[in-house]
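Trainee: only the shape, not the letters, is given here:
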């Protein structure tokens, strides 16, 4: 009787182990990018102990551009399929530096710093006439990244903390800069690029949101 009981318990234990393994193999892993779960129709898979994830889901979660070249069977992530001679690295760096100076002056409510880098006829929809007075519901910029440019324009991806009375979220959107006369002529929000996230992780230990 004791022998039968031991065998029965051992068999039950083996059944539980294999059942747990089968369960783990059938549950799709989650994809978390910058602290937010990415939803995708193509589920991640575990094959021979390696996790495979759809590159489009990862790229879009990072707000990176992605292109597929069917002829060469190549995926381009934040890359130029038609890479050749640089258009003008000097113009890009100069415009980027101006844009970054404007962004930091705006974020620090440094009105004179803003005026120093803009033309007399400067236009923007980022702030109103009351700038820099007041800080209510103003965002704190935690990350900025150029995503597109020409010799006279630059588009920057902006990540901001957004505070209000009953919520604390992170806003991601794109700002379009136009340059002329060695200064900034305008800064406008790119339509339909704003999205709100519950949280945003720059790197481990630097987390923003709720």
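Mentor: Structure received. In this text, all values refer to a predicted model and were calculated from it rather than measured experimentally. Numbering: from 1, shown residues only.

Trainee: hey, let's count contacts and neighbours off CA atoms from now on
Mentor: Will do.

Trainee: list the buried residues of the longest helix along the chain.
Mentor: Ranked by number of residues, the top helix in the chain under DSSP state H is helix 2-26. Residues of helix 2-26 classed as buried by neighbour count (16 or more other Cα atoms under 10 Å): none.

Trainee: same question, stretch 122-138
Mentor: residue 132.

Trainee: list of residues touching it?
Mentor: In this structure, residues lying in contact with stretch 122-138 by Cα atoms under 8 Å, 6 or more residues apart in numbering are 106, 109-111, 162-164, 184-189.

Trainee: 10 Å instead, please
Mentor: Stretch 122-138 is contacted from outside by 106-112, 114-115, 160-165, 175-179, 183-189, using Cα atoms under 10 Å, 6 or more residues apart in numbering.

Trainee: quick check: end-to-end length of it?
Mentor: 21 Å (Cα to Cα, to the nearest Å).

Trainee: and the contacts of stretch 122-138, which are buried?
Mentor: Taking 16+ other Cα under 10 Å as the criterion, what is buried in these is 106-107, 109, 114-115, 160-163, 175-179, 183-189.

Trainee: in helices, which of the residues you listed fall?
Mentor: Reading helices off these with DSSP H, I get 106-107, 114-115.

Trainee: now for those residues, which pair is the farthest apart?
Mentor: Greatest spacing in those, by Cα to Cα: 107 and 115 (13.6 Å).

Trainee: among the buried ones among the contacts of stretch 122-138, which lie within strands?
Mentor: Assigned to strands by DSSP state E, the following of those qualify: 160-163, 175-179, 183-189.

Trainee: mind putting the ones in helices among the buried ones among the contacts of stretch 122-138 into a markdown table with distance to residue 31?
Mentor: Supplementary listing: these in a markdown table, determined by distance: Cα to Cα, whole Å:
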| residue | distance to residue 31 |
| --- | --- |
| 106 | 34 |
| 107 | 32 |
| 114 | 39 |
| 115 | 43 |
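
Trainee: excluding its backbone neighbours, what's nearest residue 60?
Mentor: Residue nearest to residue 60 in three dimensions, not counting chain neighbours: residue 66, with 7.9 Å by Cα to Cα, 6 or more residues apart in numbering.

Trainee: ok, structure two:
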């Protein structure tokens, strides 16, 4: 069951992250998310009374989750639905997610027959530049995938990919939008414009990191 967490705001959005001990107030803490340093675009992190405070938007954007501010009710929604009243579209979502995930795994492993079996006639994509799906470019390189948006006919998945075929060993995050034909075929898979980001490294959890 989805739970909405409401956090009241006063002035700048700040969230306590961890106890920092007795540091000088002039020290500006650094923020690392998935092993990458994140710079706050608004208010810098602060040390106040031995605790580190970080702008909530900085943390949310670094984790790739949505944040929404309700000025009337003075409420912030982090990866939550302000209009949530009852579960809707769950069956459609699960079907879309399963189709998208099956396609991503088949694409990543270059399983040509499985990829073709999931796509509708006239299938379109802008994900690859070589003779997919028989090539070896970036084979088995996707390390994480997470749905981030959907409607009745499409779902958008955020992927994390090791970029092994380029000169520099980097990690790429990108959003792929899947559109569907009926309930069992994929009509297109397109990169969401301006969604591509490159990082030096990406930590899924301690002990499992990718990159330099």
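Mentor: Sure, I can see it. Computed from a prediction, not measured in an experiment: that's the story for all the values here.

Trainee: what's the closest of the ones in helices among the buried ones among the contacts of stretch 122-138 of structure 1 to residue 29 of structure 1?
Mentor: residue 107 (38.0 Å).

Trainee: and the gap between that closest one and residue 37 of structure 1?
Mentor: Using Cα to Cα, we find residue 107 of structure 1 at a distance of 28 Å from residue 37 of structure 1.

Trainee: mind checking which helix or strand residue 77 of structure 2 is in?
Mentor: For residue 77 of structure 2, the host element (DSSP states H and E) is strand 75-78.

Trainee: next one: residue 101 of structure 2
Mentor: With DSSP H and E as the criterion, residue 101 of structure 2 is inside helix 90-109.

Trainee: now do the buried residues in that helix.
Mentor: 93, 96-97, 99-101, 103-109.

Trainee: how about those residues in a markdown table, adding distance to residue 198 of structure 2?
Mentor: Listed next are these as a markdown table, based on distance: Cα to Cα, whole Å:
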| residue | distance to residue 198 of structure 2 |
| --- | --- |
| 93 | 29 |
| 96 | 27 |
| 97 | 25 |
| 99 | 26 |
| 100 | 23 |
| 101 | 22 |
| 103 | 23 |
| 104 | 20 |
| 105 | 21 |
| 106 | 23 |
| 107 | 21 |
| 108 | 19 |
| 109 | 22 |
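
Trainee: the residues you listed: which two are farthest apart?
Mentor: 93 and 109 (24.2 Å).

Trainee: quick one, helices of structure 2?
Mentor: Counting by DSSP H, the helices of structure 2 are 56-63, 90-109, 112-118.

Trainee: structure 2: which residue goes with the residue nearest to residue 60 of structure 1?
Mentor: Alignment note (TM-score structural alignment): residue 66 of structure 1 maps to residue 67 of structure 2.

Trainee: quick one: neighbours of that match, just the number.
Mentor: 16 (other Cα atoms under 10 Å).

Trainee: equivalent analysis for the one 10 residues further on, please.
Mentor: Applying other Cα under 10 Å, we find 17 residues neighbouring residue 77 of structure 2.

Trainee: who's in contact with the spatially closest residue to it that is not a sequence neighbour?
Mentor: Leaving aside its sequence neighbours, residue 77 of structure 2 sits nearest to residue 68 (Cα to Cα, 6+ apart; 5.1 Å). Residues near residue 68 of structure 2 by Cα under 10 Å, 6+ apart: 57, 75-82.

Trainee: kindly report the same for residue 141 of structure 1.
Mentor: By Cα under 10 Å, 6+ apart, residue 141 of structure 1 lies in contact with 103-104, 106-108, 158-162, 170-172.

Trainee: what about residue 183 of structure 2, how many neighbours?
Mentor: So residue 183 of structure 2, with other Cα under 10 Å, has 11 neighbours.

Trainee: ok, it touching residue 153?
Mentor: Yes: using Cα atoms under 10 Å, residue 183 of structure 2 makes contact with residue 153 at a distance of 9.3 Å.

Trainee: need the residues touching each of the two.
Mentor: 92, 96.

Trainee: how far does stretch 168-187 of structure 2 sit from the chain's center?
Mentor: Averaged C-alpha coordinates place stretch 168-187 of structure 2 at 12 Å from its chain's average position (Cα atoms, centre = their mean, to the nearest Å).

Trainee: swap that for stretch 117-128 of structure 1, sorry
Mentor: Relative to the chain's own centre, stretch 117-128 of structure 1 is displaced by 26 Å; criterion: Cα atoms, centre = their mean.

Trainee: with stretch 96-103 of structure 1 instead?
Mentor: On the basis of Cα atoms, centre = their mean, stretch 96-103 of structure 1 sits 19 Å off its chain's mean C-alpha point.

Trainee: that one vs structure 2, mean deviation?
Mentor: Compared with structure 2 after the fit, stretch 96-103 of structure 1 shows a mean deviation of 0.3 Å (mean Cα distance after the TM-score superposition for structure 1).
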